[in-house]
Each structure stands twice: as structure tokens, then as C-alpha cells.
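A.B. asks: Need coordinates for the following:
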Amino acid sequence: MNARIGDNSAAERNKRPIFDALVEHLADARHVLEVGAGDATHARHALERLRDCIWQTSEAPGHYRRLVAALADRPEPRLPRPLSLDVRGQWPAGPFDAVFGANVAHIMDWAAVEALFAGAARVLRRDGRLCLYGPFLRRGEQPEPGNAAFDSALRDRDPAMGLREIEALDGLGEPLGLIRVADIAMPRDNRLLIWQQRGR
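C.D. replies: Down below sits the predicted model:
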């Protein structure tokens, strides 16, 4: 079973395996932008696992106040004040060493996914990385039963949502100079996908 929208327990459960896989890819990262930071569970864990990294959280305008409240009890220089970020709008200037998002691509409509890739490509430094965690589909392959059920439930809720094909995401990235360099199997039929900026 995969994370449902607003499932804080899923972020708590998956933070360790995500960062176990992520640390080697972000070992030299000093400035990371998280898209869709939720209640900042991953951000707090990032500070423990990436000791020299400034982790900039962001959230869509409709969920921004929740993120601000989640971080209000812990002033931390490496965890700056969250940003309100509509991926279709203006992004922070960067440059960032990485852009990270967990369980975001399947709850965005396709235009927003396109905007996510375009925005990340603009703000990443050369060799910076876009890292997305969550359930994904692979073109021409039958999805795992849990992912198939989750995809169906999402589309029943909103036809614009749904699990994304890895190959379709590659197709967004390549013209922007984002080339996939990792596809890591994760627990509960999730994956960690990493694209590297090689276009600038």
C-alpha cells in the first residue's frame, strides 16, 4: 500500500529508507529545496542525515500554513522559513544542489508535473539532482496490485491525478537536460528516481 494524501504516518515510516538511499546521492549537497514538504517530517530527518545541508522546505499555497505551523516549534538555521510554492508560478532563485519531492507527482495534474520538471531544471546548478520518491508505473509492464489499486483510487477521486510512467517523466526531463541516473527500488512498491542536470 502506498501513501494516501495527508498520511503523516507514511512520511514517518518511509523517511529512513528514503534517506538510506538518498544520502550517497546528496553527500555533497549544501542547499536542497523540498517540494510538497507536508508536515516537515522529511525535512527534520534530513538535518540528521545531511549534516552540512540547508534544507529549504516549500508547500503549495493551500497547505502552506500547515507547514509553517509544523516548524514553528523548532527554529533551526539549516531549516529556513518555508516557502509558499505553486510549481506553475515563480520559483526561488536558487541555485540548489537538489530538488526533492516525496509522493508529489501522483497528486499533481500533468501540467503541474511538467511545471515541476521545468522549475527544477531552472533552479538546479549544473550536475544538481531532481529526486522524486513514490509509486510509479513502468511502460508496458503490469503494475504491482497495490499500485494498480492506488492508481485507480486516485483517478476515481480526480481524473487528473494518478501514478506516472517513469518513461513519461524521462521524456519531460531530457529536453531540459535532466537525465535519469538512478532508479532505486524502495519498500511497499515505491521507487526513488533521480535525474541529474546536465544541460547547463
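
A.B. asks: For the rest of this, base every contact and every neighbour count on C-alpha atoms.
C.D. replies: Fine.

A.B. asks: how deep is Ile166 tucked in, by neighbour count?
C.D. replies: Neighbour count of Ile166, defined by other C-alpha atoms under 10 Å: 16.

A.B. asks: cool, His42 as well?
C.D. replies: 23.

A.B. asks: Then Leu172?
C.D. replies: 18.

A.B. asks: How about the one 10 residues further on?
C.D. replies: By the other C-alpha under 10 Å criterion, the neighbourhood of Ala182 contains 14 residues.

A.B. asks: With adjacent residues omitted, what lies nearest to Gly38?
C.D. replies: The shortest distance from Gly38 to any residue other than its chain neighbours is 5.9 Å, reached at Leu67 (C-alpha to C-alpha, 6 or more residues apart in numbering).

A.B. asks: try His31
C.D. replies: Counting by C-alpha to C-alpha, 6+ apart, the residue nearest His31 is Ile54, at 4.9 Å.

A.B. asks: One more: Ala43?
C.D. replies: Trp55 (6.5 Å).

A.B. asks: tally of neighbours for the residue nearest to Gly38?
C.D. replies: 23.

A.B. asks: Would you confirm that it belongs to a strand?
C.D. replies: No. Under the criterion used here (DSSP: H, G, I helix; E, B strand; the rest coil), Leu67 is helix, not part of a strand.

A.B. asks: To compare against the first, here's the next sequence to fold:
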Amino acid sequence: MTDDPRRHAPATTRNRDPILAVLRRFLPQTGLVLEVASGTGEHAAYFASHMPMLDLQPSDPDEGACASIAGWADAARLQNVRNPLTLDAAADAWPIDRADALVCINMIHISPWAATLGLMAGAARTLPAGAPLILYGPYVQAGVETVASNQAFDADLRMRNPAWGLRDLADVTALAHDAGFTREAVIPMPANNLMVVFRKG
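C.D. replies: Predicted structure coming up:
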């Protein structure tokens, strides 16, 4: 038994450095970065430790995840990670009014489509013109063969919850466009993932 609330996701140690490299390219030099669906909080702590001029605002709808997020930030003694917000991406209102950038890692395929609808609407409310919205995860792309591992992952997700599954990047892009964002970059990442960068108009 332990009182340590920290959770660990093995994938974070594998993908954090490639993700960080892209974030350094597209995030502002200073300001507040909202992370939606922070999960364990390992990414937030790692990114904040490597980008000390930015303030990180992690969030998650799950109380246990929020405790884990705070645990990782406390263990690293980070001053630029704010207390996690209980935030449901699908909600009509978020507990934050403004951020200078928004990052969302591995949520869109492990949540109902309503969460992506809410993510775009919330980003439109929260971000100023010119701010980046940065997404990470696996996608289906027209004209690009979906690798066998992603096909198997998609089948597993849909078996666990029929509302989950890999999304078509064209659908996500259309949704972002309708919310006032322009797609700026699609960057291939390890393990058949993508970083997708949108910019608020």
C-alpha cells in the first residue's frame, strides 16, 4: 500500500522527447499552455521542466488523474505547473477563460466524438487569434494505408467502447476549420502517430 497518487503510463517515457521537440517549435516562448486530458501528468511535468519560461495548466475530468498530475509536479518541485483543473473537454463551459496555447495528447481516439467537438469549441473560446492548438495521436488518413498495428489498436478501442476509435484526420481538420482554426502542420511521429498543429484565425 502507498499514499503516492502518481500513476505511470509506459508510453510517456517513449514519446515525450519527440513530442517535446515539436512543442518547442510551435509553442510561444512565454505564456500559459493549457493541456486538456493530461492523464497521469507525466507529460506536463516533463514538458514544464524543459520549458521553464512557460506556465503549464494541466487538466483532466478524472479525480484520480488530477491527484496523479499534482503528485508528479510536486515530486519534481516545479513552480510552473499550476494545480490541475477538473475539465471535461465535452462540457459547454470550461473552468478557464484564456490560454496562450492548447495541447491535447492521446485523447481524441480514447473518448467519444463529443469530446472532440467540445475540444474544438473550447479551444475557440479559450485561445486568442494566432494561438496554436496542438494534437498528438494516431489518425486515419485518406490515401495513406493504415498500418496493421493501428488497425488492431482501433479494433481494440472499439471493442472496449464503441464510441472510441481512430478518427479520420480530414474530419478533425474540418471540425477545427469550422471552429476558426487553420491546419498548419502534420508531422509524422514514432509508433505511427502524428502531431497536428492548428492555428487560431
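
A.B. asks: Drop the TM-score for these two in here.
C.D. replies: In this superposition the chains share a TM-score of 0.89, using TM-score structural alignment, normalised by the length of structure 1; 193 aligned residues with a C-alpha RMSD of 1.7 Å.

A.B. asks: re the thing from before, what lines up with the residue nearest to Gly38 of structure 1 in structure 2?
C.D. replies: Aligned by TM-score structural alignment, Leu67 of structure 1 pairs with Ile69 of structure 2.

A.B. asks: what residues are up against its match?
C.D. replies: By C-alpha atoms under 8 Å, 6 or more residues apart in numbering, the contact list for Ile69 of structure 2 reads 6, 38-42, 44-45, 58, 84.

A.B. asks: which of those does structure 1 keep?
C.D. replies: Retained in structure 1 (both residues aligned by TM-score structural alignment, their matches' C-alpha atoms under 8 Å) from the contacts of Ile69 of structure 2: 38-41, 84.

A.B. asks: Dump the residues you listed to a markdown table, plus neighbour count, secondary structure and distance to Ala115 of structure 2.
C.D. replies: Output for the kept ones among the contacts of Ile69 of structure 2, formatted as a markdown table (neighbours: other C-alpha atoms under 10 Å; DSSP: H, G, I helix; E, B strand; the rest coil; distance: C-alpha to C-alpha, whole Å):
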| residue | neighbour count | secondary structure | distance to Ala115 of structure 2 |
| --- | --- | --- | --- |
| Ser38 | 28 | coil | 14 |
| Gly39 | 25 | coil | 15 |
| Thr40 | 24 | coil | 19 |
| Gly41 | 28 | coil | 19 |
| Pro84 | 24 | coil | 19 |
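
A.B. asks: Show me what secondary structure element comes after the lengthiest helix in structure 2.
C.D. replies: Counting by DSSP state H, the longest helix found in structure 2 is helix 10-26. Later in the chain than helix 10-26 of structure 2, the nearest helix or strand by DSSP states H and E is strand 31-36.

A.B. asks: mean shift between that following strand and structure 1?
C.D. replies: When structure 1 is superposed, strand 31-36 of structure 2 averages 0.7 Å from its matched positions, counting by mean C-alpha distance after the TM-score superposition for structure 1.

A.B. asks: helices or strands up against the longest strand along structure 1?
C.D. replies: Longest strand in structure 1, counting residues (DSSP state E): strand 124-134. Using 3 or more C-alpha pairs under 8 Å, 6 or more residues apart in numbering; DSSP states H and E, the elements in contact with strand 124-134 of structure 1 are strand 96-102, strand 190-197.

A.B. asks: wait, which of those is closest to Glu167 of structure 1?
C.D. replies: Glu167 of structure 1 sits nearest to strand 190-197 of all these, at 11.3 Å, using C-alpha to C-alpha.

A.B. asks: how far off strand 96-102 does the closest one point, in degrees?
C.D. replies: Orientation check (axes from the mean of the first three to the mean of the last three C-alpha atoms, to 10 degrees): strand 190-197 of structure 1 against strand 96-102 gives 160 degrees.

A.B. asks: sorry, back to before: out of the kept ones among the contacts of Ile69 of structure 2, who's nearest Tyr136 of structure 2?
C.D. replies: For those, the nearest to Tyr136 of structure 2 is Ser38 (12.1 Å; C-alpha to C-alpha).
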